[in-house]
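**Q** the amino acid sequence is not available; the structure is as follows:
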């Protein structure tokens, strides 16, 4: 009797800049970024080189765009594992109907779960420490509660970003203060793998204590940040353009990764 091998993982990552990998630059890769999802896929492939990985996430996408553009292609890929985060770009808009958005989100998660895939969902980050982004903290809390309900209803797994206190450190964030830094992406990959209960080799040295910043230097940094990042972001909102308007998915087709498997 021939022994059948266990099914290999086909991992499909869906969402916006968070999942695309913005903030973790790598000029050698499509769209010039790497990100936590790539690192998760690499760790899965280290354990099983048959692992396949697709990443359909594109920066700037709002929740309805993620649903309309990414869910059906993902379903067609017959995934065994899906990660989905969407809604952050909606929360930042002046007006948003969170209930209507989450109805679409609920339907999308149901379609993904109907494939038999394991689905990982994310709560939004708690922006209490940010003077600029904390204005949307209440919206994010409502979004998170609805995400928890969707996860419970469909048997999805939750990655509870809201409770990850390590992200209160500014060094976990890119210079734009909106996207995770490389360190933040590595940490998130570890958090996702821990949620999956999958062993991994992602380790980072502890950060040294933060050096206090003089008030004048902080003011200058805020002025520079406003000019270089907030201003262009506002202009894109006024013009109704997206930072990802001309981008294509980084990994549109599930395919193996070139990694050296772990022995034993």
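**A** Now that the structure is in, tell me what you want to look at. For clarity, every value in this text was computed on a predicted model and none was experimentally measured.

**Q** C-alpha from now on. contacts and neighbour counts both.
**A** OK.

**Q** measure residue 109 to residue 130 for me?
**A** According to Cα to Cα, to the nearest Å, residue 109 stands 30 Å off from residue 130.

**Q** quick one, which of those two is more surrounded?
**A** residue 109 (23 against 13; other Cα atoms under 10 Å).

**Q** element containing that one, please.
**A** Here residue 109, judged by DSSP states H and E, is contained in helix 98-113.

**Q** run the chain-centre distance for that helix.
**A** Centroid separation for helix 98-113 versus its chain: 17 Å, with Cα atoms, centre = their mean, to the nearest Å.

**Q** ranges for the helices of the stretch 1-150 of the chain?
**A** Per DSSP state H, counting those that start in this stretch, the stretch 1-150 of the chain carries helices over the ranges 17-20, 35-47, 63-66, 72-76, 88-91, 98-113, 137-154.

**Q** redo the ones you listed as JSON lines? Include distance to residue 172.
**A** Formatted as JSON lines, those follow (distance: least, Cα to Cα, whole Å):
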{"stretch": "helix 17-20", "distance to residue 172": "13"}
{"stretch": "helix 35-47", "distance to residue 172": "13"}
{"stretch": "helix 63-66", "distance to residue 172": "24"}
{"stretch": "helix 72-76", "distance to residue 172": "30"}
{"stretch": "helix 88-91", "distance to residue 172": "18"}
{"stretch": "helix 98-113", "distance to residue 172": "28"}
{"stretch": "helix 137-154", "distance to residue 172": "19"}
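
**Q** quick check: which of those is nearest to residue 188?
**A** Among those, helix 35-47 comes nearest to residue 188, with 6.0 Å by Cα to Cα.

**Q** part of a strand, is residue 203?
**A** No - applying DSSP: H, G, I helix; E, B strand; the rest coil, one finds residue 203 to be coil, outside a strand.

**Q** for it, give its distance to residue 241.
**A** For residue 203 relative to residue 241 (Cα to Cα), the value is 38 Å.

**Q** these two - which one has more neighbours?
**A** Neighbours per residue (other Cα under 10 Å) separate residue 203 from residue 241, with residue 241 holding more: 12 against 9.

**Q** can you tell me the SS state at that one?
**A** Residue 241 - assigned by three-state DSSP - is coil.

**Q** so how far is residue 189 from it?
**A** Applying Cα to Cα, the value for residue 241 to residue 189 is 30 Å.

**Q** please apply the same query to residue 33.
**A** Distance, residue 33 to residue 189, using Cα to Cα: 15 Å.

**Q** the more surrounded of the two?
**A** Each of residue 33 and residue 189 has its neighbours counted (other Cα under 10 Å); residue 189 has more, 22 against 19.

**Q** and here's the other structure:
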């Protein structure tokens, strides 16, 4: 899908992928692909663009849609990106079909409000994490189900399939926890999204980060076991957190 005019406002909803975890600025604030997409719009337009980001790490698709969708629609952005379902497929039980149904229905709801919508899937980390084959199968099913539903939809909704981007699977695109993209990975996703919307990407500025990757035992202790612990106790890394950018604030060309 291409856009006839460059957008002057953009909002994003989702989980840690859209919040930008793994691509932190010097002060610890996550940046991420959605911020880079907003910068891409501003760069192409040559003027500031209104940008809002409601994403919160750890969110399942249900809370994303109940907490973020309507506030984002209320801002009436010209473009809305929707991401979700990645945390759902990592739960012991999940209905991939129901997840795809809800995701596409949300996209159609925003489209009915006159907003240009793009559904953005997360990258595929399964070659580097425990239980990778299980999550690989579910992620493939979800991407296929979303694509099939959007193809049948009467709405013009773009789908950016980062899950199917084989280059993005390489470890060089992933942060130390192997679950979130690093700055290089987020830059590639931003380029994928801008390309799908027919907007020229600004000059690349992300270099491959130099990461001291932990040994296996340290990796399990620092990242895997805490993740398992949160699942067993019903906690989330996003508990108590609020959206980092809940209003359309101007973002200027870099």
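**A** Received the coordinates, thanks. None of these values were measured; they are calculated from a predicted model.

**Q** what's the TM-score here?
**A** For this chain pair, the superposition-based TM-score is 0.87 by TM-score structural alignment, normalised by the length of structure 2; 242 aligned residues with a Cα RMSD of 2.2 Å.

**Q** residues in contact with the equivalent of residue 86 of structure 2 over in structure 1?
**A** Taking TM-score structural alignment, residue 86 of structure 2 has residue 88 as its aligned residue in structure 1. Taking Cα atoms under 8 Å, 6 or more residues apart in numbering, we find residue 88 of structure 1 in contact with 62-63, 124.

**Q** next one: residue 164 of structure 1 from residue 42 of structure 1, what distance?
**A** Applying Cα to Cα to residue 164 of structure 1 and residue 42 of structure 1 gives a distance of 23 Å.

**Q** of the two, who's got more company?
**A** Using other Cα under 10 Å as the criterion, residue 164 of structure 1 and residue 42 rank with residue 42 on top: 23 against 14.

**Q** counterpart of that one in structure 2?
**A** Taking TM-score structural alignment, the alignment pairs residue 42 of structure 1 with residue 39 from structure 2.

**Q** mean per-residue distance, the longest strand anywhere in structure 2 to structure 1?
**A** Once structure 2 is assigned using DSSP state E, the strand that runs over the most residues is strand 245-251. Superposing on structure 1 and averaging over aligned pairs (mean Cα distance after the TM-score superposition for structure 1), strand 245-251 of structure 2 comes out at 0.8 Å.

**Q** tell me which residues in that strand are buried?
**A** For strand 245-251 of structure 2, burial by neighbour count (16 or more other Cα atoms under 10 Å) applies to 246-248, 250-251.

**Q** closest to residue 184 of structure 2 out of those residues?
**A** Distances from residue 184 of structure 2 to these, taken as Cα to Cα, are shortest for residue 251 (20.9 Å).

**Q** the closest one -> structure 1?
**A** Per TM-score structural alignment, the equivalent position to residue 251 of structure 2 in structure 1 is residue 257.

**Q** need the counterpart of residue 241 of structure 2 in structure 1.
**A** Applying TM-score structural alignment, one finds that residue 241 of structure 2 aligns to residue 247 in structure 1.

**Q** any figure for the gap between its match and residue 31 of structure 1?
**A** Per Cα to Cα, residue 247 of structure 1 is found 7 Å from residue 31 of structure 1.

**Q** ok, those two, which is more surrounded?
**A** Neighbour tally, residue 247 of structure 1 and residue 31, criterion other Cα under 10 Å: the higher count belongs to residue 31, 19 against 12.

**Q** what sits closest to that one if chain neighbours are left out?
**A** residue 250 (6.5 Å; Cα to Cα, 6 or more residues apart in numbering).

**Q** that neighbour: what's it in contact with?
**A** Residue 250 of structure 1 makes contact with 20, 30-31, 55-57, according to Cα under 8 Å, 6+ apart.

**Q** between those residues, which is nearest residue 180 of structure 1?
**A** residue 20 (11.3 Å).

**Q** which helix or strand contains the residue of structure 2 most remote from its centre?
**A** Relative to the centre of structure 2, the most outlying C-alpha is that of residue 217, 29.0 Å out, by Cα atoms, centre = their mean. Using DSSP H and E, the element containing residue 217 of structure 2 is helix 216-219.

**Q** quick one: that helix aligns where in structure 1?
**A** With TM-score structural alignment applied, helix 216-219 of structure 2 matches the range 222-225 in structure 1.

**Q** with structure 2 superposed, average distance for the matching stretch?
**A** Aligned to structure 2 and superposed, stretch 222-225 of structure 1 gives a mean residue distance of 1.4 Å (mean Cα distance after the TM-score superposition for structure 1).

**Q** contacts for that stretch?
**A** Residues contacting stretch 222-225 of structure 1 (Cα under 8 Å, 6+ apart): 175-176.

**Q** same thing but at 7 Å, please
**A** Contacts to stretch 222-225 of structure 1, defined as Cα atoms under 7 Å, 6 or more residues apart in numbering, come from residues residue 176.

**Q** not counting sequence-adjacent ones, nearest residue to residue 126 of structure 2?
**A** What sits nearest to residue 126 of structure 2 in space, not counting adjacent residues and going by Cα to Cα, 6+ apart, is residue 132, at 4.1 Å.

**Q** state the number of residues packed around the alignment partner in structure 1 of residue 53 of structure 2.
**A** Correspondence of residue 53 of structure 2 to structure 1, assessed by TM-score structural alignment: residue 55. If you count neighbours by other Cα under 10 Å, residue 55 of structure 1 ends up with 26.

**Q** show me the contacts for residue 55 of structure 1.
**A** 12-14, 249-252.

**Q** out of those, which comes closest to residue 153 of structure 1?
**A** Closest approach to residue 153 of structure 1 among the contacts of residue 55 of structure 1 (Cα to Cα): residue 14, at 19.9 Å.

**Q** ok, the residue nearest to residue 42 of structure 2 when sequence neighbours are not counted to residue 58 of structure 2 distance?
**A** Counting by Cα to Cα, 6+ apart, residue 42 of structure 2 lies nearest to residue 253, which is 4.9 Å off, once chain neighbours are set aside. As judged by Cα to Cα, residue 253 of structure 2 and residue 58 of structure 2 stand 30 Å apart.
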